[in-house]
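S.K.: Quick one: sequence plus predicted model below, questions after.
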Amino acid sequence: MLDDKGNLFIIDAVLIVGLLLFAFIVFNQAIFMPDSYYSSEIKDSKNAQDVMESLSGKINFTDKTFLGDISAILKDGKNSKESINKVCELSKDKLSSFNLKNYRFSETNMLDDKVLASSGEYSDADNVSVAIRTYGDYSYTLSVW
């Protein structure tokens, strides 16, 4: 029995290709790793860094930054109560624009860890993200939970 037309060869080739495709699919499923979905906790952990970047970034394409402005107010006022109160008001207004539920913004170097603005109870916080930036002699810490 001779196969002059090559029908058996074509059927044999299709079966081999099908078998290789099946083996590839089985192998691919065996090594497949599901995508990792980030929880809201991971998203929240970046909030402090994101907000602090905004505070230390340029305002309206000028050379001024928010941290630079409040540092200048404190330095010019020689860390007086009036200058600290003014910075506290500015900080509360600025941080309220970021719609943060719970935060604490403080200066940790020149003002001995003075809280400039806060919202929420820090002692109840269980997952706190922290960002620190220094401007001149002043070191600012933002905690978000």
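M.R.: Received the coordinates, thanks.
S.K.: Every contact and neighbour count from this point should use C-alpha atoms.
M.R.: Noted.
S.K.: In the protein, where's the longest helix?
M.R.: helix 7-31 (DSSP state H).
S.K.: the strands in the chain, which residues?
M.R.: Along the chain, counting by DSSP state E, strands occupy 103-107, 114-119, 129-135, 138-144.
S.K.: Put this next to the first one:
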Amino acid sequence: MDDKGLIFTIDAALALIPIFIVLTTIASLGDDYLTFSSQQIRISHDAQDTLETMATYKQGTDSICVLQNITETLMINKNNATGRTLAGTIASKYLNSTIRDAKYNLTEIKQLNTTIASNANMASANNTAVGVRNFGDYTFRLYIWN
């Protein structure tokens, strides 16, 4: 090998060192943003799981699930204030017994665009998880936070 080839090879190898340093620095900075605590992951699953159980869980001796009971109550009362209150009572009873350690806000976003049941003010929520479930002509959105 001649002297020119050796110099170009050493020059290229030395030029790669700053590139590796920059890439390593960038990779180490991004780790904090990609990791989630187990609590954050759990609460994000709880919102959707709760809505799914509301769509399948049958209360007591009734042969209808919780969301069906809520939607039928709203339809029978033509989405009026009485229907929303009764639906909120049904939802609160189930949610209070199911997610005891978290705050929640259940809203209907397709027909009513209003809160049906809530046990806290969402303005103070820091880490909010959301689940969405359609049932009949209604779309429910459940927010859960600590």
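M.R.: Cool, the structure landed. Model, not experiment: these values are computed from the prediction.
S.K.: who wins for proximity to residue 49 of structure 1 among the strands of structure 1?
M.R.: strand 129-135 (5.2 Å; C-alpha to C-alpha).
S.K.: name the helices or strands packed onto that closest one?
M.R.: helix 47-56, helix 66-76, strand 138-144 (3 or more C-alpha pairs under 8 Å, 6 or more residues apart in numbering; DSSP states H and E).
S.K.: mean shift between the last one and structure 2?
M.R.: Spelled out, it's strand 138-144 of structure 1. Mean deviation of strand 138-144 of structure 1 relative to structure 2 after superposition (mean C-alpha distance after the TM-score superposition for structure 1): 0.6 Å.
S.K.: Touching that strand from outside, list them.
M.R.: Residues outside strand 138-144 of structure 1 that contact it (C-alpha atoms under 8 Å, 6 or more residues apart in numbering) are 45, 47-48, 52, 71, 100, 102-110, 128-134.
S.K.: hang on, the earlier thing: Serialize the strands of structure 1 to JSON lines and add fields for distance to residue 58 of structure 1.
M.R.: Below are the strands of structure 1 laid out as JSON lines (distance: least, C-alpha to C-alpha, whole Å):
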{"stretch": "strand 103-107", "distance to residue 58 of structure 1": "19"}
{"stretch": "strand 114-119", "distance to residue 58 of structure 1": "21"}
{"stretch": "strand 129-135", "distance to residue 58 of structure 1": "13"}
{"stretch": "strand 138-144", "distance to residue 58 of structure 1": "17"}
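S.K.: Including mean neighbour count and distance to residue 78 of structure 1, could those strands go into a markdown table?
M.R.: Output for the strands of structure 1, formatted as a markdown table (neighbours: other C-alpha atoms under 10 Å; distance: least, C-alpha to C-alpha, whole Å):
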| stretch | mean neighbour count | distance to residue 78 of structure 1 |
| --- | --- | --- |
| strand 103-107 | 22 | 14 |
| strand 114-119 | 18 | 15 |
| strand 129-135 | 17 | 15 |
| strand 138-144 | 22 | 12 |
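S.K.: Which of these sits closest to residue 36 of structure 1?
M.R.: Among the strands of structure 1, the nearest to residue 36 of structure 1 by C-alpha to C-alpha is strand 129-135 (21.3 Å).
S.K.: average gap between that closest one and structure 2?
M.R.: Relative to structure 2, strand 129-135 of structure 1 is 0.8 Å off (mean C-alpha distance after the TM-score superposition for structure 1).
S.K.: Contacts for that strand next, please.
M.R.: Under C-alpha under 8 Å, 6+ apart, the answer for strand 129-135 of structure 1 is 44-49, 52, 56, 67-68, 71, 139-145.
S.K.: again, only this time at 10 Å
M.R.: With contacts defined as C-alpha atoms under 10 Å, 6 or more residues apart in numbering, strand 129-135 of structure 1 is touched by 41-42, 44-53, 55-56, 65, 67-72, 103-109, 139-145.
S.K.: for structure 1, which residue is closest to the average position?
M.R.: residue 46 (2.4 Å; C-alpha atoms, centre = their mean).
S.K.: what residue of structure 2 matches up with that one?
M.R.: Per TM-score structural alignment, the equivalent position to residue 46 of structure 1 in structure 2 is residue 45.
S.K.: quick revisit: reformat the helices and strands packed on strand 129-135 of structure 1 into TSV and put distance to residue 93 of structure 1 next to each item.
M.R.: Output for those, formatted as TSV (distance: least, C-alpha to C-alpha, whole Å):
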stretch	distance to residue 93 of structure 1
helix 47-56	12
helix 66-76	12
strand 138-144	15
